[in-house]
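>>> predicted model, plus sequence, below.
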Amino acid sequence: MNRLTSSTPSQAAIRLTVSGFLLMQIQSALLLMSPSLDRESGMLIWILTPIAVSAFVAALIGIPEPPEGHWRQRHGR
């Protein structure tokens, strides 16, 4: 996968970035809607934050994609 900072980023990098930012926006909206931060909300924030950050970091670093013809291998022919 091409990195997000390359001249031609791959679709997977863009999708990871967008999904990471959407998770961060959901978290912010939940915080803004709650009058006080209780234990359940805090736990939800601690679950969503590492997922959003890891999606953004994975988009910046780049995840290797499998070769295009890896699924075309013949078995025993």
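Perfect, I can see it now.

>>> from here on, contacts and neighbour counts on C-alpha atoms
Fine.

>>> wait, what's in contact with the spatially most central residue of the chain?
Against the mean C-alpha coordinate of the chain, by C-alpha atoms, centre = their mean, the closest residue is Ala55 at 2.7 Å. By C-alpha atoms under 8 Å, 6 or more residues apart in numbering, the residues touching Ala55 are Leu16, Thr17, Ser19, Gly20.

>>> structure B:
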Amino acid sequence: MNGLTSSAPSQSAIRLIVSGFLLMLIQSALLLMSPSLGSENGVLIWTLTPLSICAFVAALIGVPEPPERNWRQRHGR
């Protein structure tokens, strides 16, 4: 997968960055809606924050794709 810093980023990288930002938006909305931060909200926030940061970093760097296999292998020829 080509990362966002390459000249032609792949669709997977773009999807990862969009999903990471959506997770951060959900977290921000939950913070804004709660008048006081409870323990349940704190656990949810601390769970979503590293997940969204990892998605952002993976989109920037690019995750290596598995090598393509030659499906037309000859058996014993």
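Sure thing, it's come through. Quick caveat: nothing in here was measured; it's all calculated off a predicted structure.

>>> ok, back up a step: narrow the contacts of Ala55 of the first structure to those that are buried.
Leu16, Thr17, Ser19, Gly20 (16 or more other C-alpha atoms under 10 Å).

>>> which residues touch the third one?
By that I understand Ser19 of the first structure. Ala52, Ala55.

>>> what about it, helix or strand, and which?
helix 11-33 (DSSP states H and E).

>>> angle of the helix or strand following that helix against helix 11-33?
Moving toward the C-terminus from helix 11-33 of the first structure, the next helix or strand (DSSP H and E) is helix 39-61. Computed by axes from the mean of the first three to the mean of the last three C-alpha atoms, to 10 degrees, the angle separating helix 39-61 of the first structure from helix 11-33 equals 160 degrees.

>>> give the buried residues for helix 39-61 of the first structure.
For helix 39-61 of the first structure, by 16+ other C-alpha under 10 Å, it's Ile45, Ala52, Val53, Ala55, Phe56, Val57, Ala58, Ala59, Leu60.

>>> the residue nearest to the first one when sequence neighbours are not counted and Ile47 of the first structure, how far apart?
When you say that, I think you mean Ile45 of the first structure. Nearest residue to Ile45 of the first structure in three dimensions, chain neighbours excluded: Gln27, at 6.3 Å (C-alpha to C-alpha, 6 or more residues apart in numbering). Distance, Gln27 of the first structure to Ile47 of the first structure, using C-alpha to C-alpha, to the nearest Å: 10 Å.

>>> what does Met1 of the first structure give?
The span separating Met1 of the first structure from Ile47 of the first structure equals 26 Å under the rule C-alpha to C-alpha.
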